[in-house]
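# Structural data only, the sequence is not supplied:
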């Protein structure tokens, strides 16, 4: 089964410094038809103005990922961890039994544009933690690249994840086609940029596609694109 989520149908928060689009219910936006997809609870597309951002606040019992599309995002948290995340880098914050953090635009001259993903953790009340990892542009352009997965499945190149999910990215730079065999009963494809066909469904920038009990994902991309896929185990 294929479930389409057109970009224009998403929730929207505009706060001057923040322009955020919500694929699922979040904050003041609530749609009972869109409260999550398996372990995927939140998928926001955020644009944050220069020198602005999310001031320190708290979370618990959630795996939170940030995938930067453009600009630079500065992270600080109560474990003492911090870093600046740029395009091609994935941030994982395990909120565990409780963490406080801030996410700020690291520059004063350009917006930062990123996807924020919340996943239900595999168990509650872990120790909070933080990690980030970069992926070469050449690798991301070649085909689906595994960004994060449960520790037993992550190998040497992907971030270990405390959630039953695998996270993939693909950034084709020219006309391309790729088939990914799906090993999970659910998956979510998010089009960050570009137009494409996914299992014969036409998608454009900002669109999402839920896959339920599909055995494979066949993507055909006529031009440059930026894609994120979550396999939900």
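Received it, and whenever you're ready, just let me know what you need. This is a predicted model, so every value here is computed, not measured.
# CA only for contacts and neighbour counts going forward, please
Fine.
# what about the helices in this structure?
Taking DSSP state H as the test, the helices found in the chain are 137-142, 151-154.
# so can I have TSV of the ones you listed showing distance to residue 104 and mean neighbour count?
Output for these, formatted as TSV (distance: least, CA to CA, whole Å; neighbours: other CA atoms under 10 Å):
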stretch	distance to residue 104	mean neighbour count
helix 137-142	24	16
helix 151-154	28	14
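# dropping in the other structure now:
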């Protein structure tokens, strides 16, 4: 069993004229050979875009690109001719396959936009690109699969993204999986503490907005919100 806590204040940060991106793993000019990914997850970016700003057209291959919008709205276009506006409460999956070009820009009408985008390596390379977008019902106080098993299809059989919107006092059990990545997008949550891993020494550990935990071979740990919280949890079986 192993646990590691990663404070949001310690993430790599890229700033341009129209966006601020906080990277959980090595990305671009930010390189750390000890922090290249977690299981098949190779990118976990938290972006804040000015209205109309973002990522113009660019290519990808052999990635499952999963996007969750927290506020504002994101305009997606890609080389298959797809154009969609992605709002909070919707999950977007772009399977790059053998090659796709896309852009992700903050909708001018919606103002500044914050979203989390994760790249996961597929089980097999190649294949035709594919795009999926779905509204997601999030019952209060529940951890809901939105991509992977039980959600939109991704080409990484072991991977699932779960999302929860929690009120203070709500408690959920984390997935029973060999690898679990927990990200407090907003609010704050508490997990049982422990002496193993990095940063886990007290009886209770708190993840505040922007903080993450990486759990390896842990049981189904309970997690409890102390503030209104939007929680993103990846499990890898």
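Sure, I can see it. Remember, predicted model here, so these are calculated numbers, not experimental data.
# what's the closest of the helices of the first structure to residue 1 of the first structure?
helix 151-154 (26.0 Å; CA to CA).
# Dump the helices of the first structure to JSON lines, plus distance to residue 77 of the first structure.
Below are the helices of the first structure laid out as JSON lines (distance: least, CA to CA, whole Å):
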{"stretch": "helix 137-142", "distance to residue 77 of the first structure": "28"}
{"stretch": "helix 151-154", "distance to residue 77 of the first structure": "23"}
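# and residue 129 of the first structure, which of these is closest to it?
helix 151-154 (14.0 Å).
# which residues does residue 43 of the first structure contact?
By CA atoms under 8 Å, 6 or more residues apart in numbering, residue 43 of the first structure lies in contact with 22-24, 115-118.
# Contacts only, for whatever residue of the second structure lines up with residue 213 of the first structure.
Aligning on TM-score structural alignment places residue 213 of the first structure opposite residue 217 in the second structure. Contact partners of residue 217 of the second structure, counting by CA under 8 Å, 6+ apart, are 1-2, 177-179.
# Take the contacts of residue 43 of the first structure and lay them out in TSV including distance to residue 11 of the first structure and neighbour count.
Output for these, formatted as TSV (distance: CA to CA, whole Å; neighbours: other CA atoms under 10 Å):
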residue	distance to residue 11 of the first structure	neighbour count
22	5	22
23	7	27
24	7	23
115	14	21
116	14	18
117	15	19
118	16	21
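# biggest separation within the residues you listed, which pair?
Every pair in these was compared (CA to CA); the two farthest apart turn out to be 24 and 115, at 12.8 Å.
# before we move on, back to that, ranking the contacts of residue 217 of the second structure by neighbours, who comes first?
residue 179 (21 neighbours; other CA atoms under 10 Å).
# correct me, but that residue touches residue 219?
No: in terms of CA atoms under 8 Å, residue 179 of the second structure does not count as a neighbour of residue 219; the distance is 10.4 Å.
# ok so, going back, of all the helices of the first structure, which one comes closest to residue 190 of the first structure?
Smallest distance to residue 190 of the first structure across the helices of the first structure (CA to CA): 15.4 Å, for helix 137-142.
# How far off centre is the closest one?
Between the centre of helix 137-142 of the first structure and the centre of its chain there are 18 Å (CA atoms, centre = their mean, to the nearest Å).
# packing partners for it?
Contacts defined by 3 or more CA pairs under 8 Å, 6 or more residues apart in numbering; DSSP states H and E place helix 137-142 of the first structure against strand 165-170.
# before we move on, the earlier item: pull up the overlap in contacts between residue 24 and residue 115 of the first structure.
By the contact definition CA under 8 Å, 6+ apart, residue 24 of the first structure and residue 115 are jointly contacted by 43-44.
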